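Enquirer: here is my input; please provide its structure:
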Amino acid sequence: MAMPTIDTLPWGHRWRSSATFTLVAIIMALFTDVFLYGFIVPILPYMLEDRLNLDKSKTQSITLVLLSESALVGFCASIIVGHIADRTSNKRALLLYSLATAMVGSLGLAVAESAAVLFISRFIQAFASNAIFVIGFATMAETIPSDRMGQAMGLVTMAASVGTSAGTMLAGVLLELIGYWPTWCTAFALLGIDAVLRLLMIERKRGANFPSPAQSEAASLLSQESMEENCYSYGTATHTTTILPNKSLPSLSEEKEKAGLSFYIYVLRQRRFLGGITSFISYSMIIASFDTTLPLHVRDAFNWGSLQAGLLFLALQGPGILLGPLAGNLKDKVGTRSPAAVAFFVIGPVLMVMGVPGDGRWKWQSWFDEGGRGEVVYTVGMVVVGCMIPLLSGVGVLELTAAIEEIQNECPQIFGPRGGNSRAISIANMSWIIGIFIGPIISGVLTDKFGYFQTNCILGMLRIPLLLIFLLL
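Expert: This next block holds a predicted model:
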């Protein structure tokens, strides 16, 4: 089959289809996604009380339900989006459809004058957000070279941290300064920039090269005999830089395509895949547990208000902005197993120490309450946890997509002609949502029943079996 010549390629094909530009477009898409998620939080009270004329006593409950709707929609839609994305060769088109859906949902939220329109619009926006997450990361996995995925994930982590903080902060400030509709215009402007980048992006799979006059028009293909031999020998190699190496995988010589439920049953039998899921759930639980317990604890223990609590959250997220790319480079060089093990090893004891200030149940704890030592210890502990977060961020996605790639390299057709990256990312997304959901429940219930110190001790000790799993299996 003849290859297209340089003259027939679209304008700017080389840079528009490059891995670098694709990464920029995906980072912008994910940045816009998290920006919009946080954007609505500070303006929701105004929308509910002034535009919808609801009773102020209902604001808190409706806000909780509306934000919880996103998690529920994301969990239910992940498998659907992943299945569709793995059945199409044009993920760029799916990204454009998801952007259009996000625009519809955001516009619906902006013009909503009834609770029904508000919830429907949030449903649409949440579905689009889930699609952007799954398809965006799947596109990265299929485009970015595997030895640069850690660095790419570091940049994504940095962009997500900035987007989360910027969306919430900008919406709150602009609503006070310039009003409701000008505030929404900033969100739509960002969506417009995102649209331009997605339209310019040309999808190209990893390993596809630009044609040159010296290139042959014929491409060599693996024979069926070679593919069967690879499938038969799969699982004989060992991998020492993964979280949970596949020490002994079954022979795939007679395996048929894994579609539907059989795909999920098969991948969930792989140790590396399970390691990625475990790390992602644990990571999201750490983040979510702080959302539930931190504001109340610092109020009761240190008499701190929302300003100090906000600065502590900045201490938790800020290091990810600075250290994300460095942590990504580290993962590219040494793998994900060692950085994740170090992070869990450090976070466990730090959580325990952070629970001591303000507890005051034993005499030895009084040392922390003298001269502001408790506040210093707690703040330093938060910064340390924030510095460890970049080592955990993205590990789940990296492990799941690496496990899929490892299998497909030996048996290319086992997950179908389009591969299984999108379905793997959908599982990662569901794992994240599970952690975000159960993290606040576990930490909240334990704190109410036993206290903040005991809760942090339990959460800290849970890191020990995770560390052993990562190191021994």
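Enquirer: please count neighbours and contacts with C-alpha atoms only from this point.
Expert: Noted.
Enquirer: now for the longest helix along the chain, which elements pack on it?
Expert: Secondary structure assigned by DSSP state H gives helix 271-302 as the longest helix of the chain. Here helix 271-302 touches helix 306-334, helix 373-392, helix 395-410, helix 421-450, helix 452-472, going by 3 or more C-alpha pairs under 8 Å, 6 or more residues apart in numbering; DSSP states H and E.
Enquirer: kindly recompute the last result at 7 Å.
Expert: helix 395-410, helix 421-450 (3 or more C-alpha pairs under 7 Å, 6 or more residues apart in numbering; DSSP states H and E).
Enquirer: quick check: which of the ones you listed is nearest to residue 75?
Expert: With C-alpha to C-alpha as the measure, helix 421-450 is the member of those nearest residue 75 (5.3 Å).
Enquirer: list the buried residues in that closest one.
Expert: Buried residues in helix 421-450, defined by neighbour count with 16 or more other C-alpha atoms under 10 Å: 421-444, 446-447.
Enquirer: kindly report the same for stretch 404-419.
Expert: 404, 405, 407, 408, 410, 411, 412, 413, 414, 415, 419.
Enquirer: can you lay out these as CSV showing distance to residue 203?
Expert: Listed next are these as CSV, based on distance: C-alpha to C-alpha, whole Å:
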residue, distance to residue 203
404, 20
405, 18
407, 23
408, 20
410, 24
411, 23
412, 20
413, 21
414, 23
415, 20
419, 15
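Enquirer: tell me the one of those nearest residue 283?
Expert: Closest to residue 283, out of all of these and judged by C-alpha to C-alpha, is residue 404, at 21.2 Å.
Enquirer: tell me who's in contact with that closest one.
Expert: 420, 421 (C-alpha atoms under 7 Å, 6 or more residues apart in numbering).
Enquirer: which stretches in the stretch 51-200 of the chain count as helices?
Expert: 59-85, 91-111, 115-143, 149-177, 180-200 (DSSP state H, counting those that start in this stretch).
Enquirer: what about these, which gets the closest to residue 374?
Expert: Nearest of these (C-alpha to C-alpha): helix 149-177, 26.6 Å.
Enquirer: for that closest one, packing partners?
Expert: For helix 149-177, the packing partners by 3+ C-alpha pairs under 7 Å, 6+ apart are helix 19-39, helix 180-200, helix 306-334.
Enquirer: distance to residue 377 added to those, as JSON lines?
Expert: Shown next, in JSON lines, are the helices and strands packed on helix 149-177 (distance: least, C-alpha to C-alpha, whole Å):
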{"stretch": "helix 19-39", "distance to residue 377": "29"}
{"stretch": "helix 180-200", "distance to residue 377": "38"}
{"stretch": "helix 306-334", "distance to residue 377": "12"}
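Enquirer: and for comparison, fold this next one:
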Amino acid sequence: MVLKSIKSWLTAGPNYKVRPWGLYWRSHTLFITATIAIGLFADLFLYGLVVPVLPFLLQNRIGIPIDEIQTHVSGILAAYAASCVVFSPFAGYIADRTESRRQPYLWSLVALFIATAMLYVAQTETVLVLARILQGLSAVIVWTIGLALCLETVGPKNLGTAIGSIFSFMGFASLIAPVVGGIVYEKVGYIGIFIISIAVITLDFIMRLFVIEKKIAHRYDPDIIDPLLNLQHDDETEPLLGADNKSRFLIPPDQPMIIQKIPVLYCMNNSRLATAMLVAFVQAMLLGSFDATIPTEAQSLFGYSSLEAGLLFIPLGACDLILGPIAGILTDRYGVKPVATLGYVSLAPILIALRAINTNTQDQLILYFCLLGLCGIGLAAIGAPSVVEAGDVVNKYHKANPEMFGETGPYAQLYGLNSMIYAAGLAIGPFLAGGLRDWIGYGNMNAVLGVICALTALASYVYLGGKPRWIQKLMDKRTSSQDEE
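Expert: Now for the predicted structure:
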């Protein structure tokens, strides 16, 4: 009895009778957001920690021939992403059917710890692949539950700012992980990487253990506001959907069983949501391409070690770290369309300019650093719009169809789907970039990525946030002409 009371006092027990210790700060928006950021930071940090090490690990420990390293690196990186693709739908479906996000959020760390241990002891490529698959399972839960918890914590109106800040922290992980991995591997060996990984997992575990969701805290203290409950009350006095707009988001009855179980799949018919997923996919594909090709290009063109290869990620991540929160604020203020469009428009010529990097000279190295930094600016802009747009569209479907989506909505399902799309980009990116690099060279590979960014910018301009007024007017004029005929 005493132990149960202590457990409830510490962890927010199921009977809601014993007020947990530190309820206010443990359910504070800043602490919950920081916990989500740390969870996603840990995921990307442990993912990127071994990126500059993999070519040397495969060559020195496993004995892969140097001319086959690129293919094997791409395969191992893709195993992580493929795992995310497979497990994402299940994670979202289960998370929306659990009372609390906290339990699966904690259990995901078990998979992450096992994966870290396997990476440390791996003597074969098979073990490395299995470790990355487990790491992907953990990442799916962190991504799916973390983003759903973020929406439930800050509410839709502040989601862009929160996501921009969180993605900036993720960018920081992408920035320092390869650098730390390269330095530690060169100076200490793989034992150092293992120790750092365990330290990050421990910090992540402590923060996840203490967090209390807003909706749980609200049951102990009604003064602690649940943003989603607040949003439902706001609908009575400030409806966001007019009668005409609401009809566009109504889901017809008698849907197939899979739509009834996973209603967010129906929402994918919406061009705005589909484009938001495309934006996330291309962003992840770019990151996967950078992770797979920068270390190998640094090794083959500049003769870099793992440490020096890791340092090349600094200009790429530094701009993302600094500008991510600003991009989130701009997304909340001006909308998703201009931010995403400008982000992808800026990336296209910069990636094409990477064709100029083809000789081992000091000038070329400086140019490479500068171009990677400019890529970081574009990456900072394209992170928040996808998540914000997806949340906004599904929120409209939720308001129009409350009986189908339930009280809290299918937000974990949505971000599970988002995680699957993002992971598919991470999986395809290394293979696409690695294959193109081997076939047409590093510079031409980046030119292809630049064209993809240009096409994504066009799609973002046309569909994100709704069609531009001039396009809508043309469509209305064409419709009226057909009606007259």
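Enquirer: give me the TM-score for this pair.
Expert: TM-score of the superposed chains, computed with TM-score structural alignment, normalised by the length of structure 1, equals 0.78; 439 aligned residues with a C-alpha RMSD of 4.1 Å.
Enquirer: to residue 183 of structure 1, which of the helices and strands packed on helix 271-302 of structure 1 lies closest?
Expert: Of those, nearest to residue 183 of structure 1 by C-alpha to C-alpha is helix 421-450, at 28.4 Å.
Enquirer: so how far does that closest one sit from its counterpart in structure 2?
Expert: With mean C-alpha distance after the TM-score superposition for structure 1, helix 421-450 of structure 1 departs from structure 2 by a mean of 2.9 Å once superposed.
Enquirer: got it, and stretch 189-200 of structure 1?
Expert: Looks like 1.4 Å for stretch 189-200 of structure 1 (mean C-alpha distance after the TM-score superposition for structure 1).
Enquirer: over in structure 2, find the residue span that stretch aligns onto.
Expert: Under TM-score structural alignment, stretch 189-200 of structure 1 corresponds to residues 199-210 of structure 2.
Enquirer: ok, residues contacting that stretch?
Expert: By C-alpha under 7 Å, 6+ apart, stretch 199-210 of structure 2 touches 11, 26, 35, 38, 39, 42, 106.
Enquirer: what about that stretch, distance to the chain center?
Expert: 20 Å (C-alpha atoms, centre = their mean, to the nearest Å).
Enquirer: report the buried residues of that stretch.
Expert: 200, 201, 204, 205, 207, 208, 209, 210.
Enquirer: how far away from the center of its chain is the longest helix of structure 1?
Expert: Worked out by C-alpha atoms, centre = their mean, helix 271-302 of structure 1 lies 14 Å from the chain centre.
Enquirer: so that helix versus helix 306-334, what angle?
Expert: 160 degrees (axes from the mean of the first three to the mean of the last three C-alpha atoms, to 10 degrees).
Enquirer: before we move on, the earlier item: out of the helices and strands packed on helix 271-302 of structure 1, nearest to residue 86 of structure 1?
Expert: helix 421-450 (5.6 Å).
Enquirer: and the angle from the closest one to helix 115-143?
Expert: Going by the same axes, to 10 degrees, helix 421-450 of structure 1 makes 120 degrees with helix 115-143.
Enquirer: helix 421-450 of structure 1 - contacts with which helices or strands?
Expert: Helix 421-450 of structure 1 packs on helix 59-85, helix 115-143, helix 271-302, helix 395-410, helix 452-472, going by 3+ C-alpha pairs under 7 Å, 6+ apart.
Enquirer: mind running it again at 10 Å?
Expert: Judged by 3 or more C-alpha pairs under 10 Å, 6 or more residues apart in numbering; DSSP states H and E, helix 421-450 of structure 1 is in contact with helix 59-85, helix 115-143, helix 261-267, helix 271-302, helix 395-410, helix 452-472.
Enquirer: distance to residue 12 of structure 1 for the ones you listed - can I get that in TSV?
Expert: Output for these, formatted as TSV (distance: least, C-alpha to C-alpha, whole Å):
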stretch	distance to residue 12 of structure 1
helix 59-85	26
helix 115-143	18
helix 261-267	38
helix 271-302	37
helix 395-410	29
helix 452-472	45
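Enquirer: for residue 349 of structure 1, which of those is the nearest?
Expert: Here helix 452-472 is closest among these (C-alpha to C-alpha), at 6.1 Å.
Enquirer: quick one: the closest one to chain centroid distance?
Expert: With C-alpha atoms, centre = their mean, you get 22 Å for helix 452-472 of structure 1.
Enquirer: just stretch 81-92 of structure 1 next, same as before
Expert: Taking mean C-alpha positions (C-alpha atoms, centre = their mean), stretch 81-92 of structure 1 and its chain are 19 Å apart.
Enquirer: what residues in structure 2 pair up with it?
Expert: Under TM-score structural alignment, the match for stretch 81-92 of structure 1 is residues 91-102.
Enquirer: enumerate the positions of that stretch that are buried.
Expert: 91, 92, 93, 95, 96, 100, 101, 102.
Enquirer: greatest separation within these: which pair is it?
Expert: 93 and 102 (15.2 Å).
Enquirer: count of neighbours near the alignment partner in structure 2 of residue 24 of structure 1?
Expert: Here residue 24 of structure 1 is matched to residue 34 in structure 2, going by TM-score structural alignment. Residues near residue 34 of structure 2, counting by other C-alpha atoms under 10 Å, number 20.
Enquirer: which one is residue 34 of structure 2 nearest to, not counting chain neighbours?
Expert: residue 166 (8.0 Å; C-alpha to C-alpha, 6 or more residues apart in numbering).
Enquirer: what about the one you found, distance to residue 379 of structure 2?
Expert: The spacing between residue 166 of structure 2 and residue 379 of structure 2, counted by C-alpha to C-alpha, to the nearest Å, is 14 Å.
Enquirer: next, show the common contact partners of the two.
Expert: 321, 324 (C-alpha atoms under 10 Å, 6 or more residues apart in numbering).
Enquirer: of the helices and strands packed on helix 421-450 of structure 1, which is nearest residue 325 of structure 1?
Expert: helix 395-410 (13.4 Å).
Enquirer: matching residues in structure 2 for the closest one?
Expert: Against structure 2, helix 395-410 of structure 1 falls on residues 385-400 (TM-score structural alignment).
Enquirer: how much does that stretch stray from structure 1?
Expert: Compared with structure 1, stretch 385-400 of structure 2 is 2.0 Å away on average (mean C-alpha distance after the TM-score superposition for structure 1).
Enquirer: and the aligned partner of residue 151 of structure 1 in structure 2, how many neighbours?
Expert: Under the alignment by TM-score structural alignment, residue 151 of structure 1 pairs with residue 161 in structure 2. Residue 161 of structure 2: 23 surrounding residues under other C-alpha under 10 Å.
Enquirer: can you count the residues close to the closest residue to residue 161 of structure 2 other than its chain neighbours?
Expert: What sits nearest to residue 161 of structure 2 in space, not counting adjacent residues and going by C-alpha to C-alpha, 6+ apart, is residue 328, at 4.3 Å. By the criterion of other C-alpha under 10 Å, residue 328 of structure 2 has 31 neighbours.
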